[in-house]
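Visitor: Make a model of this:
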Amino acid sequence: MNTFPIIETERLILREVTNEDALAMFDYLSDQDVVKHMGLEPYKTPTEVLEEINWYQLIREEGTGIRWGITLKNMDTVIGSCGFLNMHPKHYRAEVGFELSKLYWGKGIAKEALKAVLDYGYKHFELERIEALIEPLNRPSQRLVEKQGFIREGLLRHYEFTCGKFDDLYMYSILKESFFKS
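Guide: This next block holds a predicted model:
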């Protein structure tokens, strides 16, 4: 497998997540406020986070996704992640996902990371369409993708079964042409 791509922005380094990042990731993945719209229960131990890291590695190996750890340039601690899943190269589309430690909410970090990942997806994976599936109550994520130019296409009723319940999800998308116009 080729080298994991590193993305650098003004304030961030997006890099591969390793098992050594489990403790830092546990800090935010154990926070109910962070995971409540991700279809996950808060993680109870750092060891559980290793399953998440293994999933990141698996989707990359399978070619169905890639997930970057978000770090600030002045510290190498993972404070969130952003990347693609459900990639369909044949159809030139993928789904984007992201989460960020509550300590860093409202500072434009998620926006900066998302923009860099979208740019990478269009240029390196030659994607035409990038989707985001977001719970109706997750207004901050809806605002984030809308500011990047995503369009809400509709509501997918009872689309996922997570945490013992069926979740409705809004389908958002942005096309390559729209991203590079903004």
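
Visitor: CA only for contacts and neighbour counts going forward, please
Guide: Noted.

Visitor: What segments of this structure are helices?
Guide: Remark: helices assigned in the chain by DSSP state H are 22-29, 32-35, 46-62, 109-124, 139-147, 176-181.

Visitor: which one of these lies closest to Leu12?
Guide: Closest approach to Leu12 among these (C-alpha to C-alpha): helix 109-124, 7.4 Å.

Visitor: That closest one - contacts with which helices or strands?
Guide: For helix 109-124, the elements it packs on are strand 12-15, strand 75-88, strand 93-100, judged by 3 or more C-alpha pairs under 8 Å, 6 or more residues apart in numbering; DSSP states H and E.

Visitor: Export those to CSV and append columns for distance to Leu175.
Guide: Putting these into CSV (distance: least, C-alpha to C-alpha, whole Å) gives the following:
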stretch, distance to Leu175
strand 12-15, 23
strand 75-88, 15
strand 93-100, 9
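
Visitor: would JSON lines of these with mean neighbour count be doable?
Guide: Listed next are the helices and strands packed on helix 109-124 as JSON lines, based on neighbours: other C-alpha atoms under 10 Å:
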{"stretch": "strand 12-15", "mean neighbour count": "22"}
{"stretch": "strand 75-88", "mean neighbour count": "20"}
{"stretch": "strand 93-100", "mean neighbour count": "21"}
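
Visitor: Alongside the first, I'd like the structure of this one:
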Amino acid sequence: MSEFPIIETERLILRQVTNKDAGYLLKYMSNKDVTKHMGLEPFNSMDDALNEISWYQSIWEKQTGIRWGITLKGEDEVIGSCGFLNLVSKHSRAEIGIELSKNYWDKGIASEAFEAVIRYGFEQMHLQRIEALIEPSNAPSQRLAEKQGFIREGLLRSYEFTVGKFDDLYMYSILKSDLNHIQNPPYERS
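Guide: Sure, this is the predicted structure:
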């Protein structure tokens, strides 16, 4: 397996999340506003955070996805994560997801990380299609996706059963050929 890639943007370093970051995840994932649209209950313990990190490691090892921790340059604290899951290499597609500590909402950080991960997916992973599944009530994530050029394709009714209920999800997608609008690509370093 190759070395975990690091993505650098103007303000951010996106890096691998390790067990030493569990306290950071617990800090922001214990906020119900952060987990509200994720199909997760707010975290209550270090075990919740360590289980999430274990899932990040598992998808990386199985090559079914990759999840980066979002950090501000010059600071090591993980303030969110962004990455791909349900990677289907045969069809060159994956789903993208992101969450961010509420302390950093409305500062352009989610957009900066999201754009960098999209570009990485198309340029380094050679994806053809990136999908985002977003709850209809999650207007900020819909705006984030649309700002990056995602197109809403339709509503998937009762698509997921999470936190004791069935959720409808909008299917959004962006194709590699749609990428022309994104400017100033971030660069990768090892």
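
Visitor: where does the TM-score land?
Guide: Aligned and superposed, the two chains score 0.99 in TM-score terms (TM-score structural alignment, normalised by the length of the first structure); 182 aligned residues with a C-alpha RMSD of 0.7 Å.

Visitor: most tightly surrounded among the helices of the first structure?
Guide: Across those, averaging neighbours per residue (mean count of other C-alpha atoms under 10 Å) puts helix 22-29 on top, at a mean of 21.

Visitor: Show me what that helix is in contact with.
Guide: Taking contacts as C-alpha atoms under 8 Å, 6 or more residues apart in numbering, the residues outside helix 22-29 of the first structure that touch it are 34-35, 42-43, 45-47, 49-50, 53, 77-80, 100-102.

Visitor: What of stretch 66-84 of the first structure?
Guide: Outside stretch 66-84 of the first structure, the residues that touch it by C-alpha under 8 Å, 6+ apart are 11-17, 21, 24-25, 28, 56-57, 59-60, 64-65, 85, 94-101, 104, 113-114, 117.

Visitor: Stretch 126-141 of the second structure now?
Guide: Contact with stretch 126-141 of the second structure is made by 37, 91-97, 118, 121-122, 142, 145, 167-176, as judged by C-alpha under 8 Å, 6+ apart.

Visitor: switch to 7 Å and redo it
Guide: 37, 92-97, 121-122, 142, 168-176 (C-alpha atoms under 7 Å, 6 or more residues apart in numbering).

Visitor: got it, and stretch 107-116 of the first structure?
Guide: Here stretch 107-116 of the first structure has contacts from Cys82, Leu100, Leu144, using C-alpha under 7 Å, 6+ apart.

Visitor: And the last one, how close does it get to Gly164 of the first structure?
Guide: In other words, Leu144 of the first structure. 27 Å (C-alpha to C-alpha, to the nearest Å).

Visitor: Over to the first one?
Guide: Distance, Cys82 of the first structure to Gly164 of the first structure, using C-alpha to C-alpha: 25 Å.

Visitor: How about Phe84 of the first structure?
Guide: Shown here: Phe84 of the first structure relative to Gly164 of the first structure, a distance of 25 Å by C-alpha to C-alpha.

Visitor: just Asp119 of the first structure next, same as before
Guide: Asp119 of the first structure is 36 Å from Gly164 of the first structure, by C-alpha to C-alpha.

Visitor: Likewise for Glu131 of the first structure?
Guide: From Glu131 of the first structure across to Gly164 of the first structure, the span is 25 Å (C-alpha to C-alpha).

Visitor: if we can go back for a sec, list just the nearest of the contacts of stretch 107-116 of the first structure to Glu160 of the first structure.
Guide: For the contacts of stretch 107-116 of the first structure, the nearest to Glu160 of the first structure is Cys82 (20.2 Å; C-alpha to C-alpha).

Visitor: Quick one: map the closest one onto the second structure.
Guide: Cys82 of the first structure maps onto Cys82 in the second structure, with residues paired by TM-score structural alignment.

Visitor: any idea how far that match is from Phe161 of the second structure?
Guide: Counting by C-alpha to C-alpha, the gap from Cys82 of the second structure to Phe161 of the second structure is 22 Å.

Visitor: now do Asn51 of the second structure
Guide: For Asn51 of the second structure relative to Phe161 of the second structure (C-alpha to C-alpha), the value is 20 Å.
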